[in-house]
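*Asks:* Generate a structure from the sequence data that follows.
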Amino acid sequence: MKEITTEELRMRLEKGDVLNLIDVRENDEVAEGIIPGAKHIPLGDVEARVGELDKSVEYIMICRSGGRSGRATQALSDAGYDVTNMVGGMLEWNGKTE
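*Replies:* I've put the predicted structure just below:
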């Protein structure tokens, strides 16, 4: 499974890299702050909403600590998507939120 640290992601965003971020946390967690530009798809909805994703695009999966996003990363990777898990999750995120 491909992984990216919170620091690597923050640096890429600050450089201006255009990234496809998917936050798989629950609504109440996302209400406390989400990385700007991230798309919210709760983990329980990922399978039903997989049609919204493009297999030719790279996605970075985000959750609270890296566990749920890791499960989503593995499932999407097994289905042929290019996905990377943000290890440490929002607990270790030191960048901007909205």
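*Asks:* only C-alpha atoms for contact and neighbour calcs from this point on.
*Replies:* OK.
*Asks:* would you say I22 is within a strand?
*Replies:* Yes. Assessed by DSSP: H, G, I helix; E, B strand; the rest coil, I22 belongs to a strand.
*Asks:* Just give me the neighbour total for it.
*Replies:* 25 (other Cα atoms under 10 Å).
*Asks:* buried sites along the lengthiest helix in the chain?
*Replies:* Taking DSSP state H as the criterion, the chain has its longest helix at helix 67-78. Applying a neighbour-count criterion of 16 or more other Cα atoms under 10 Å, one finds G67, R68, S69, G70, A72, T73, Q74, L76, S77 buried in helix 67-78.
*Asks:* next up, for comparison:
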Amino acid sequence: LQIDDLTAELETAPSKCLHLDAKNQVFREGLLSMKGMQKKCEKLEKNKKKLEQEVVNLRSHIEMYMIEHSQVEQYKREIEERARQDLVEKLKEV
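*Replies:* As a prediction, this is how the structure comes out:
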């Protein structure tokens, strides 16, 4: 009885090996695919961080531009006011 069991096991061993090899191949392909996806995710994360930094830089530039623009507008108003006052003074002299 024991010999019969061992003989049966011996006969089924090659097909079990083939089945396990096929399973192993499927797992390897899955692992490769997952590694590829992981690399893509890492690349996307890196790009996301670069873009976020770019947004921060652009916001900073916009803020500086707005401040400069505001200062230019203020300076322009002051010059126009001085010119008006000068004109009023000259008209008074006439």
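*Asks:* TM-score, when you put one on top of the other?
*Replies:* The TM-score (TM-score structural alignment, normalised by the length of structure 2) is 0.17; 19 aligned residues with a Cα RMSD of 2.6 Å.
*Asks:* related to what we said a few turns ago, show me what the helix or strand following the longest helix of structure 1 is packed against.
*Replies:* Note on helix 67-78 of structure 1: by DSSP states H and E, the next helix or strand toward the C-terminus is strand 82-87. Strand 82-87 of structure 1 sits against strand 2-5, helix 6-15, strand 58-62, helix 67-78, with contacts defined as 3 or more Cα pairs under 8 Å, 6 or more residues apart in numbering; DSSP states H and E.
*Asks:* relative orientation of strand 82-87 of structure 1 and strand 58-62 in degrees?
*Replies:* 30 degrees (axes from the mean of the first three to the mean of the last three Cα atoms, to 10 degrees).
*Asks:* Count the residues that sit near I60 of structure 1.
*Replies:* 21.
*Asks:* hey, where'd the helices end up in structure 2?
*Replies:* With DSSP H as the criterion, structure 2 has helices spanning 2-93.
*Asks:* Geometric centre of it: which residue is closest?
*Replies:* By Cα atoms, centre = their mean, structure 2 has its centre lying nearest to K48, at 0.9 Å.
*Asks:* Nearest to Y59 of structure 1 among the buried residues of helix 67-78 of structure 1?
*Replies:* Top of the list for closeness to Y59 of structure 1, among the buried residues of helix 67-78 of structure 1 and by Cα to Cα, is T73 at 8.8 Å.
*Asks:* My read is that the closest one contacts M86, right?
*Replies:* No. Using Cα atoms under 8 Å as the test, T73 of structure 1 is too far from M86 to be in contact (9.4 Å).
*Asks:* Between the two, which contacts overlap?
*Replies:* Residues touching both T73 of structure 1 and M86 (Cα atoms under 8 Å, 6 or more residues apart in numbering) are M61.
*Asks:* Dump the helices and strands packed on strand 82-87 of structure 1 to a markdown table, plus distance to E29 of structure 1.
*Replies:* Listed next are these as a markdown table, based on distance: least, Cα to Cα, whole Å:
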| stretch | distance to E29 of structure 1 |
| --- | --- |
| strand 2-5 | 20 |
| helix 6-15 | 18 |
| strand 58-62 | 12 |
| helix 67-78 | 13 |
